[in-house]
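**Q** My questions are about this predicted structure, shown below with the sequence.
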Amino acid sequence: MAKKSILISTYHHKELAKLSDAFGFSYYKLVEEMITYFKKTGINPLDSKNENPSMALKTLDKRLISFIKIQERDILKPLRQEVYDYSQEQKQEIQKSYKILVEELSRIDHHERERANTTLAEIKKQRKAVIAIAQLIDAKNKSGILSKINNIFD
């Protein structure tokens, strides 16, 4: 490797020595790393505002958190509320449907009971008619038809 020399002021040479001691690099290695750092980061050393990269990260972090909070406020919370409202509406609709279903089943049950009672009343009438016919046919119950019919109905 060919070595090159650079001219720097005494003040900057002392600062280079301090940095070299602090980081544990030789002068040439420290200068090489500085060049690589400026090249990778794209930072212009002449345009130094004495910004610390960690401060830039904190600022970016604050902006990101602010962005997330705004998204939460403007999108997520309203969306959550809409979902909650929709679920409440669905719950009310289900309750209404359930109430209507219970009323309808109750009405059907009432009609079925009326139909069953009407059918039973008709069967009782028919039973009385059959017994009356049997009594007319066999007035003295000689053939035993009346007792046979009564046994069938019991």
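**A** Good, I have the coordinates. Residues are numbered from 1 along each chain as shown.
**Q** From here on, just use CA atoms for contacts and neighbour counts.
**A** Fine.
**Q** So which residue is smack in the middle of the chain?
**A** Geometric centre of the chain, nearest residue: Val83, 8.6 Å, by Cα atoms, centre = their mean.
**Q** Following element in sequence after the host helix or strand of that residue, please.
**A** Assigned by DSSP states H and E, Val83 belongs to helix 77-137. Next in sequence after helix 77-137, counting helices and strands by DSSP H and E, comes helix 145-153.
**Q** quick one, that following helix and helix 77-137 angle?
**A** With axes from the mean of the first three to the mean of the last three Cα atoms, to 10 degrees defining the directions, helix 145-153 sits at 170 degrees from helix 77-137.
**Q** elements contacting helix 145-153?
**A** Where contact means 3 or more Cα pairs under 8 Å, 6 or more residues apart in numbering; DSSP states H and E, helix 145-153 is packed against helix 77-137.
**Q** Off-centre distance for the helix it packs on?
**A** What separates the centre of helix 77-137 from the centre of its chain is 37 Å, taken as Cα atoms, centre = their mean, to the nearest Å.
**Q** Report the separation between Val147 and Leu120.
**A** One correction, residue 147 is Ser, not Val. Separation of Ser147 from Leu120 (Cα to Cα, to the nearest Å) stands at 22 Å.
**Q** next, the one to line up against it:
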Amino acid sequence: MKILKNKTIRFTSDLDQKLEKLSHKLGRNKLMVFGQMVEYFYRTGKDPLDINDELLRKAIVKNHDAYVSFTRVQEKDLLIPMKNSMDSVFEGQQNIVKFLREKQVPEIQQLKQLQLNQANKFSETDKLIHNIYQLLDDKYKLKNKFSLILENYIKGREEISGAFRSKSKEELVERCRQMVNEL
């Protein structure tokens, strides 16, 4: 068990008022605030007379210099090469776009024109094929009609052959001619 020895310190009433205000502000009693002040100066090694806190200022300057040198190293090792790489990528993309504009776009437009021409020719070919089918169909119908006329003629001629009537033969020939003309 540790034995506490109480010591007393004498100070002026002005100093007592300042200590009272400080302890009230911090929410602690005067003895605790005094003990913490002594512990603070003991641990930090700061001189209470040094109001500007030269050690703190030196530490801040030292840390600032470390941060600046770290930033410069990062800039030199990472940021500048990264920027150069990005510039070269950007330049490469510009070259690609330029190439596409100069070479590929005209070729694509030419291909579009060729496809349009080919589509027009296909359309014309479709019309021509349709016309050919129509003509073939008409030819087929014409053959059928002509075949009917011929069959009619042959049948009529055989009927007339037995009777040898020249007038009937002429009527038959005339009728067949008329039918052929109507085709």
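**A** Perfect, thanks for sending it. These numbers were taken from a predicted model, which means no experiment stands behind them.
**Q** TM-score for the pair, please.
**A** Once superposed, chain against chain, the TM-score is 0.50 (TM-score structural alignment, normalised by the length of the first structure); 95 aligned residues with a Cα RMSD of 3.2 Å.
**Q** Next one: the residue nearest to the centre of the first structure from Lys125 of the first structure, what distance?
**A** As judged by Cα to Cα, Val83 of the first structure and Lys125 of the first structure stand 62 Å apart.
**Q** Residues in contact with stretch 22-33 of the second structure: which ones?
**A** Leu19, Glu20 (Cα atoms under 8 Å, 6 or more residues apart in numbering).
**Q** List the buried residues for that stretch?
**A** Buried residues in stretch 22-33 of the second structure, counted by 16 or more other Cα atoms under 10 Å: Leu22, Ser23, Lys30, Val33.
**Q** Distance to Asp138 of the second structure and secondary structure for those residues - can I get that in JSON lines?
**A** What follows is these, written out as JSON lines (distance: Cα to Cα, whole Å; DSSP: H, G, I helix; E, B strand; the rest coil):
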{"residue": "Leu22", "distance to Asp138 of the second structure": "121", "secondary structure": "helix"}
{"residue": "Ser23", "distance to Asp138 of the second structure": "121", "secondary structure": "helix"}
{"residue": "Lys30", "distance to Asp138 of the second structure": "126", "secondary structure": "helix"}
{"residue": "Val33", "distance to Asp138 of the second structure": "122", "secondary structure": "helix"}
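**Q** Tell me the one of those nearest Ile108 of the second structure?
**A** Nearest to Ile108 of the second structure out of the buried residues of stretch 22-33 of the second structure is Leu22 (Cα to Cα; 83.8 Å).
**Q** Can you name the next helix or strand after the host helix or strand of Asp137 of the second structure?
**A** If you go by DSSP H and E, Asp137 of the second structure is part of helix 105-161. Using DSSP H and E, the helix or strand that follows helix 105-161 of the second structure in sequence is helix 166-182.
**Q** so that next one versus helix 105-161, what angle?
**A** Using the same axes, to 10 degrees: helix 166-182 of the second structure against helix 105-161 is 170 degrees.
**Q** Which elements pack onto helix 166-182 of the second structure?
**A** Counting contacts by 3+ Cα pairs under 8 Å, 6+ apart, helix 166-182 of the second structure packs against helix 105-161.
**Q** Which secondary structure elements does the helix it packs on sit against?
**A** So helix 105-161 of the second structure, by 3+ Cα pairs under 8 Å, 6+ apart, packs with helix 166-182.
**Q** List the buried residues in the helix it packs on.
**A** The neighbour-count check on helix 166-182 of the second structure (16+ other Cα under 10 Å) flags Ser168, Lys169, Leu172, Cys176 as buried.
**Q** can you check stretch 139-146 of the second structure too?
**A** Using 16+ other Cα under 10 Å as the test for burial, stretch 139-146 of the second structure gives Phe146.
**Q** Repeat that for stretch 80-92 of the first structure.
**A** Under 16+ other Cα under 10 Å, stretch 80-92 of the first structure has no buried positions.
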